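Novice: A structural model of the following input is requested.
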Amino acid sequence: MSRQVLNAVFPLLKAEWMLSDAQLGSLSGIVALMVGVLTFPLSLLADRWGRVRSLVLAAVVWSLATLGCAVAASYGQMFLGRFMVGVGEAAYGSVGVAVVISVFPATLRATLSGAFIAGGAFGSVLGVSIGGVIAQHLGWRWTFAIMGLFGLVLAAVYSVVVTERRLARACREQGNPPGAQGPVRSLLPRLFSSVSVRCAYIGSGLQMFLAMSLLAWMPSYLDRSYGLSTDKAGLVAGIFALITGIGMIGGGLVSDRLGRRGGRHKWTLAVLCSTGSLVLLGIGFQLPTGIGQLLLIGGGTLLSNATAGPAAAMVVSLTPPAVVATSMATLTLANSLIGLAPGPAVTGMLADHIGLHAALGVIPFVSLGAALAFALGRRHYAADLLPAAPAAPRTKTELPT
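Specialist: This next block holds a predicted model:
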């Protein structure tokens, strides 16, 4: 919500400060850039310093930065505020999902990861919708102010409800260490050392490329192809965003259910979701406009990022528990560099040359690469699983008599 609320006040900022579209885009892009650049080092620090403290500090930083946006008097001041929003958000996603999955059984990892990541899709809809209403009635500054204050309240509540001691106790009950233990340099190579984990990063990033391209360009597509007004196009596009979030949660639920029969089934599900999104979207964008096309696009959207939960569960199972936040940061980095950043931009460049309709018909083919990556990961998964911890040696009193 704090990240996407800016989009709701673009027209007001453009009119008041006479900003170009490039300047408006930079105010949005700087957040994603900071998240991509800083998520890995800040998550590594969080594994060492304390995850709860890190989450509270991150939420306070981006909430104060959002309040700073409310009092910004120029483009430069707004840019600085958005820069700090990105700094605050950089470690939150990876550390947050690490906290969530560490206090629940391993059989729920995909469900919890998918639900946590889906919060971004739901938050995008709420940030734009609520922000637009507030800006219309109270002005754009109150939009940032209310979001910032809301974030500070949540940070305060979290700091009281969740403590490092309580988290450590819950982690021990599930057999998960609460943070990095032992030499970090000996653990970090496992973030990239296996074929399976690299395939999980690549497959997840490619599916994120597709999902984020759809989220970014669906309002424009509905405007140009269906003749919808801006408000109606935004509303319908919001429904597609909700469908994306539902797919993330559903993919996690199904993955965990299948995972009880064996870890390889999660990879199979990811392959099927990638292939399904390619088929449904590829056919959908070839059809003439109408309800049939929208239903196929909706089905493809549902599957487009249903791999998020399974991919996160794969990464967790393939990396050391003590640096799970850092492994989630690596996944976030892959999603950002492969999907979040280039997806909408590449689609826009294609649209300049072949038209938006044709461009949206081409981008689903990235799912073919994702399906191949997940299939390769499935092939190597059993061999790449973390070895079981060696049994503790028996003491003399434990030796059989």
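Novice: make it CA atoms for all contacts and neighbour counts henceforth
Specialist: OK.
Novice: so where do the strands sit in the stretch 1-150 of the chain?
Specialist: Using DSSP state E, counting those that start in this stretch, the stretch 1-150 of the chain contains no strands.
Novice: those helices in it, which residues are they?
Specialist: With DSSP state H, counting those that start in this stretch applied, the stretch 1-150 of the chain shows helices at 5-8, 10-17, 21-49, 51-70, 75-89, 92-102, 109-138, 140-161, listed in chain order.
Novice: Let me have those in CSV, adding distance to Gly309 as columns.
Specialist: As requested, the helices of the stretch 1-150 of the chain are exported to CSV (distance: least, C-alpha to C-alpha, whole Å):
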stretch, distance to Gly309
helix 5-8, 25
helix 10-17, 32
helix 21-49, 19
helix 51-70, 21
helix 75-89, 20
helix 92-102, 11
helix 109-138, 4
helix 140-161, 24
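Novice: what's the burial count for Ala200?
Specialist: Ala200 has 30 neighbours, counted by other C-alpha atoms under 10 Å.
Novice: tally of neighbours for the nearest residue to it once chain neighbours are set aside?
Specialist: Leaving aside its chain neighbours, Ala200 sits nearest to Ala311 (5.7 Å; criterion: C-alpha to C-alpha, 6 or more residues apart in numbering). When neighbours are counted by other C-alpha under 10 Å, Ala311 registers 29.
Novice: With the one 4 residues further on instead?
Specialist: If you count neighbours by other C-alpha under 10 Å, Val315 ends up with 23.
Novice: Same check on Ala118?
Specialist: Ala118 has 25 neighbouring residues, counting by other C-alpha under 10 Å.
Novice: Please apply the same query to the one 10 residues further on.
Specialist: A count of nearby residues for Val128, using other C-alpha under 10 Å, gives 21.
Novice: which residues touch it?
Specialist: 1, 4-8 (C-alpha atoms under 8 Å, 6 or more residues apart in numbering).
Novice: how much space between it and Asp231?
Specialist: Going from Val128 to Asp231 by C-alpha to C-alpha, to the nearest Å gives 11 Å.
Novice: please give me the structure for this one as well, since I'd like to look at both together:
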Amino acid sequence: MRLGETAETRRLLFKGTIKETNVGMQATAAMGERYAQTPTVSRAYAWCVFALTFGLLLADYMSRQVLNAVFPLLKAHWSLTDTQLGSLSSIVSLMVGLLAFPLSILADRWGRVRSLFFMAMLWSLATLGCAVSANYGQMFAARLFIGVGEAAYGSVGLAVVLSVFPAHLRATLSGSFLAGGSFGSMLGMALSGIVAAHLGWRWSFVTMAVFGFVLALIYRVVVTEQRIAPGHMTGSRATGTRPPFAPRELARALFASKSIVFAYLGCGVQLILPGALFVWLPSYLLRAYDMPLDRASVVAAIFVLTSGVGLVVCGMLTDRISRHHPARKWMMAIVYCVISGAAFAVAFQLPPGNLQLTLIGVGMLVESGVCGPTGALVAELTPSRIHGTAMAIWALANNLLGLAAGPVIIGMLADRMGLHAALELIPLATVVSTLLFVAGRRLYSRDVARPAG
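Specialist: Modelled structure (predicted):
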């Protein structure tokens, strides 16, 4: 009888129709929420919200990655070391990691849409500040404020997107939305390299700043809190009350399922790869292949575009394979780690050439694929009312462990052993991320099997 009850409970859990099978569901119920909410907007408007929020994410990463395309020019202009160049990139991800959590809490209470608008205005203004920087110190300060503006955009923007679509699309949406980082990086690298080659590096920053300003104003007019989810997004405007904010309840809801910690950590460590490669590929192509700046920027942008396509494909594949078997999200994350690690390990043992470029492309295709399954797991294991905050914890791990650490680590190693030798070491990160996902998968099974009460 007990075995029958357990099987039935697990069947219902996989359908998403019960709230209290495991500890995570109990935390959700304790906060007075359903496990999954029904979208309150039309499908057409939902896709409009996605398009505009995705567009701002493009602007976010275009402003962030414009620097990478002009690395050689800044290195020569200010006589910078590779460590200094890496720090100009890493400071953005560092600020994102440090501030994503507190700013996402504020956005959940103050209004997510309004918060996204002010974030975009701030990072665009800071990008304009990069254009007028006179030395390394001023550029570092401007890049710091880009990080402040971008800190909570990924987590809050994804929470907005997930709120207007059904739950069974979460991995696809998480992967597709975060692919904006790759597409934005691609556009930022390609356009900035071309603009810098013809007009100078300062105009590259001006171009990205103007794009951000214009898109932020359009977003503010079209997307509103009331239309997205009255009574759910902030609570204050629609019902006159604020969502409950008790630190103990918030902590219980965020970490009720033990496996979610390994989702955070595994994804963060895996993102050391894109964090390093997005930043250093243009310089690597310049040094190893003797490409001119504009061509190196375009080729690197194609690789980054490959990563973005991989995010979308991996997210869709994860949703398809795990729709009726949620635990398969963990297995898909493991597969993406293993494939990317193997591809890069072989690629950077080879001399420059077509085979090496092909293997780099294979690795780029799946290196960020873990974002789809882990984003879906974070949304699954936390209440929708605090999705912005939960995604901020995810963003914190992604940025501090991966996107911030990758560029500066490779820069420090490159100063000592050369860029090619430094890149040979990055597949080691996939070994760690794989082990973390294996541990998370085992704990997830226990979380699901644990009876309520």
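Novice: Superposed, what's their TM-score?
Specialist: Overlay of the two chains. TM-score (TM-score structural alignment, normalised by the length of structure 1): 0.85; 385 aligned residues with a C-alpha RMSD of 3.0 Å.
Novice: In contact with the equivalent of the residue nearest to Ala200 of structure 1 over in structure 2, which residues?
Specialist: Superposed on structure 2 with TM-score structural alignment, Ala311 of structure 1 falls opposite Thr374. Neighbouring residues of Thr374 of structure 2 by C-alpha under 8 Å, 6+ apart: 171, 263-264, 267, 329-330, 333.
Novice: And the closest residue to Gly97 of structure 2 other than its chain neighbours, how far from Leu428 of structure 2?
Specialist: Spatial nearest neighbour of Gly97 of structure 2, excluding adjacent residues (C-alpha to C-alpha, 6+ apart): Leu396 at 4.0 Å. Look at Leu396 of structure 2 and Leu428 of structure 2: by C-alpha to C-alpha, they are 21 Å apart.
Novice: Tell me which of the two has more neighbours.
Specialist: More neighbours surround Leu396 than the other of Leu396 of structure 2 and Leu428, with 28 against 17 (other C-alpha under 10 Å).
Novice: circling back to that earlier point, who wins on neighbours among the contacts of Val128 of structure 1?
Specialist: Most surrounded of those: other C-alpha under 10 Å gives Val5, at 26 neighbours.
Novice: Helices of the stretch 301-450 of structure 2, residue ranges please.
Specialist: Using DSSP H, counting those that start in this stretch, helices in the stretch 301-450 of structure 2 cover 328-347, 354-367, 371-380, 387-397, 405-417, 419-423, 428-449.
Novice: residues in contact with the residue mapped onto Thr244 of structure 1 from structure 2?
Specialist: Per TM-score structural alignment, the equivalent position to Thr244 of structure 1 in structure 2 is Ser307. Residues in contact with Ser307 of structure 2 (C-alpha under 8 Å, 6+ apart) are 179, 182, 364-368.
Novice: what's the distance between Ser307 of structure 2 and Ser133 of structure 2?
Specialist: Remark: distance between Ser307 of structure 2 and Ser133 of structure 2 (C-alpha to C-alpha) = 31 Å.
Novice: Kindly report the same for Gln226 of structure 2.
Specialist: Taking C-alpha to C-alpha as the measure, Gln226 of structure 2 falls 40 Å from Ser133 of structure 2.
Novice: got it, and Thr358 of structure 2?
Specialist: 38 Å.
Novice: Val206 of structure 2 now?
Specialist: Between Val206 of structure 2 and Ser133 of structure 2 the computed distance is 12 Å (C-alpha to C-alpha).
Novice: swap in Gln349 of structure 2?
Specialist: Applying C-alpha to C-alpha to Gln349 of structure 2 and Ser133 of structure 2 gives a distance of 39 Å.
Novice: what's the answer for Val223 of structure 2, then?
Specialist: Applying C-alpha to C-alpha, the value for Val223 of structure 2 to Ser133 of structure 2 is 34 Å.
Novice: out of these two, which sits in the busier spot?
Specialist: Counting neighbours by other C-alpha under 10 Å for Val223 of structure 2 and for Ser133 shows that Val223 has the greater number, 18 against 15.
Novice: Run through the residues that contact the more buried one.
Specialist: 49, 113.
Novice: when you align them, which residue in structure 1 goes with it?
Specialist: With TM-score structural alignment as the criterion, Val223 of structure 2 matches Val162.
Novice: do Met316 of structure 2 as well
Specialist: Going residue by residue (TM-score structural alignment), Met316 of structure 2 aligns to Leu253.
Novice: What residues does its match make contact with?
Specialist: 108, 110-111.
Novice: In a markdown table: those, plus distance to Gly290 of structure 1 and neighbour count.
Specialist: A markdown table is the format used below for these (distance: C-alpha to C-alpha, whole Å; neighbours: other C-alpha atoms under 10 Å):
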| residue | distance to Gly290 of structure 1 | neighbour count |
| --- | --- | --- |
| Leu108 | 39 | 19 |
| Ala110 | 35 | 32 |
| Thr111 | 34 | 25 |
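Novice: now the most centrally placed residue in structure 1: how far from Ala329 of structure 1?
Specialist: Among the residues of structure 1, the one closest to the centroid is Ile117, at 4.7 Å (C-alpha atoms, centre = their mean). Going from Ile117 of structure 1 to Ala329 of structure 1 by C-alpha to C-alpha gives 13 Å.
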